[in-house]
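Student: Mind looking at a prediction? Sequence and model below.
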Amino acid sequence: MAAAGISTLIIGCGDTGVRLAARAVGVGDDVLGVVRSAASATRVRSVGADSLAHDLDGEISALPACRRLVYSAPPSRDGETDERMRRVLAAMPNVPAHVVYISTSGVYGDCGDDSVDETRPVAPASARAKRRVDAERQIAAWAPHAVILRAPGIYGPGRLPVDRVRAGEPVLADAAGGWTNRVHIDDLAGMAWRVARQHPPHTLYNACDGAPTRREAYYDTLAELLDVPAPPKIDWAEARQRFSAMRLSFLAESRRLSNRRIVADTGYRLVFPDYRDGLIASLRGENTSAGY
């Protein structure tokens, strides 16, 4: 391995990371994806990248130097700090020229009907979101030039609530719920790859399709495409009896995310700005590397 290290290191090389790895390999990068399982390692190697199996909850041996780091691993499961992030950064031998962290829009908390851009202060309501805020602050302190992408609900092939919709499970009615946001997984990978090769003018971006909708629209559209009845709609009283505490915590938050900054700063062209087209492609099992 050259003294300068590898081109691209992806920590937490799951569904999004594998798509990003394929893009990096496609332009000639030597790529290493850090994963937890043998199955994930096989997926990483299938796109031409190297893999390293590592338990980020244990002791982390020294990681290779790299010119580009994309951190896509979720935080630790407990507490309000991300100890995984702390261990990974301590094991890094250098601060790369390009650093990208894929975070979550959950750090904004409940914003009601407000339109949310990157100037909005964070207001995490759950321990899960507080861990993300801690992770963002850690990586920004370690690499002030790090670009943080705040992603909402990620959908794509194999990432749709098909079984629930076919089973006729209810969804929270729009009268009781708020706004939802999403990004197709290929667009998220494309956005991450775009900023991983640039030094954009900002270090914080909403990585979304920029088309927030009410919850019913998404589920009703999926039902239509599956040719099954639209899911029944329920109020909060019934939702509290049916849904888990974690699901209720997601339902309790509303945001209308704007993606104007990332589009303007990077020139990225969304492959799926319309979630209906994204759902159709996802049901067909299509992946795309366009848009980068």
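Tutor: All right, it came through fine. Numbers count the residues shown, from 1 in each chain.

Student: going forward, measure contacts between C-alpha atoms and count neighbours the same way
Tutor: Noted.

Student: quick one: the helices in the stretch 151-292 of the chain?
Tutor: Read by DSSP state H, counting those that start in this stretch, the stretch 151-292 of the chain holds these helices, from start to end of the chain: 162-166, 185-196, 215-226, 236-242, 245-251, 260-266, 275-283.

Student: list the buried ones in the last one?
Tutor: It refers to helix 275-283. Of the residues in helix 275-283, 275, 278-283 count as buried by neighbour count, 16 or more other CA atoms under 10 Å.

Student: Against that first model, consider the following:
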Amino acid sequence: MKTLLSLGHGYSAAALARRLIPQGWRVIGTTRDPARAGGLRAAGVEPLLWPADPGLADPGTTDLGAALAQATHVLASAAPVGGRDPFLAALPGIASARAEWVGYLSTTGVYGNRDGAWVDETTPPAPARGRSGDRVEAEAEWLQSGLPVHVFRLAGIYGPGRGPFQKVKDGTARRILKEGQLFSRIHVEDIAQVLEASIRRPDPGAIYNLCDDEPAPADVVLSHAAALLGLPAPPSVRFEEADLPPMARSFYEESRRVRNDRIKRDLGVSLLYPSYREGLAAILAAERAA
């Protein structure tokens, strides 16, 4: 039996699990929150509570090392802490794992600000300090771990439950205007299909950009979402005048176009949602059908 150990089982990993479990895969997913264990089980994922709490009445699986020993495949999604991946720090003997494929989910933020220029996987990272810099260090740590690691640099993730429609409908959405600003994004189902394609065609050491075909300003995407709902475009505010929290402000301080040729050429991927238009339409259709 193929067994996926999902380290930091979140939104993207759950999408991959939904593809693999019907094919007979066993999926073990870590979570810090005991309250999530029931939901993971309902989705067919075996919960692994880590860090483990010995006082839990229903701890489920808690032995990270034992789970790693059983894994044929590993997906690491956790954010680094101080430049280090928390799971690598907790598993100093990880190089002895028998996994035949390891995926590490990183971010296109490692390329830093390019003033709208194109980047691809050969572009040297130039991250701003902070989270993206930590990702570069964590990427290197995984690639040097001795495991068959593949790095996936994800653009802005959206999908069911992570679309803009609710904010547009409740009137809290704002269009932040900044001239020349461009963002790349990726639908969660396209993330899942790229990961599955990589599992089928392993190439240890490979780095892949995961994004759609059309970088676009965030305000244009919001306007399109409003049009799909039959509502006027949300109010706009210029970036210089917007009162944004630090994380959101750092998002708008960078602009780049990200190429995705490698996932198409090397993995044979045809995007389900090549732009935000197809992706948003599918999200809205699913929400209306629910």
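Tutor: Good, I have the coordinates. Since we're looking at a predicted model, the values are computed, not measured.

Student: Let me know which of the helices of the stretch 151-292 of structure 1 is tucked in deepest.
Tutor: Compared across those, helix 185-196 shows the largest average neighbour count, a mean of 25 (mean count of other CA atoms under 10 Å).

Student: Which residues does it contact?
Tutor: Residues outside helix 185-196 of structure 1 that contact it (CA atoms under 8 Å, 6 or more residues apart in numbering) are 15-17, 19-20, 23-24, 68-70, 98-100, 102, 147, 149, 151, 154-156, 207-208, 266, 268, 270-272, 287-292.

Student: Would you check the span in structure 2 matched by that helix?
Tutor: Per the alignment by TM-score structural alignment, helix 185-196 of structure 1 matches residues 188-199 in structure 2.

Student: hmm, who's touching stretch 173-182 of structure 2?
Tutor: Here stretch 173-182 of structure 2 has contacts from 115-116, 164, 167, 215-219, 222-223, 234-239, 242, 252, 254-257, using CA under 8 Å, 6+ apart.

Student: got TSV for the buried residues of helix 275-283 of structure 1, with distance to residue 129 of structure 1 too?
Tutor: Formatted as TSV, the entries for the buried residues of helix 275-283 of structure 1 read as follows, by distance: CA to CA, whole Å:
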residue	distance to residue 129 of structure 1
275	25
278	27
279	27
280	31
281	30
282	27
283	30
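
Student: Which residue lies nearest the spatial centre of structure 1?
Tutor: residue 151 (4.6 Å; CA atoms, centre = their mean).

Student: how about that residue, what's its match in structure 2?
Tutor: Looks like residue 151 of structure 1 aligns to residue 154 there (TM-score structural alignment).

Student: Please apply the same query to residue 161 of structure 1.
Tutor: Residue 161 of structure 1 maps onto residue 164 in structure 2, by TM-score structural alignment.

Student: Distance of the counterpart of residue 72 of structure 1 in structure 2 relative to residue 245 of structure 2?
Tutor: Under the alignment (TM-score structural alignment), residue 72 of structure 1 maps onto residue 77 of structure 2. Counting by CA to CA, to the nearest Å, the gap from residue 77 of structure 2 to residue 245 of structure 2 is 24 Å.

Student: Just want to know which of those two has more residues nearby.
Tutor: When residue 77 of structure 2 is set against residue 245 and neighbours are counted by other CA atoms under 10 Å, the residue ahead is residue 77, at 20 against 8.

Student: Perfect, I'm done here.
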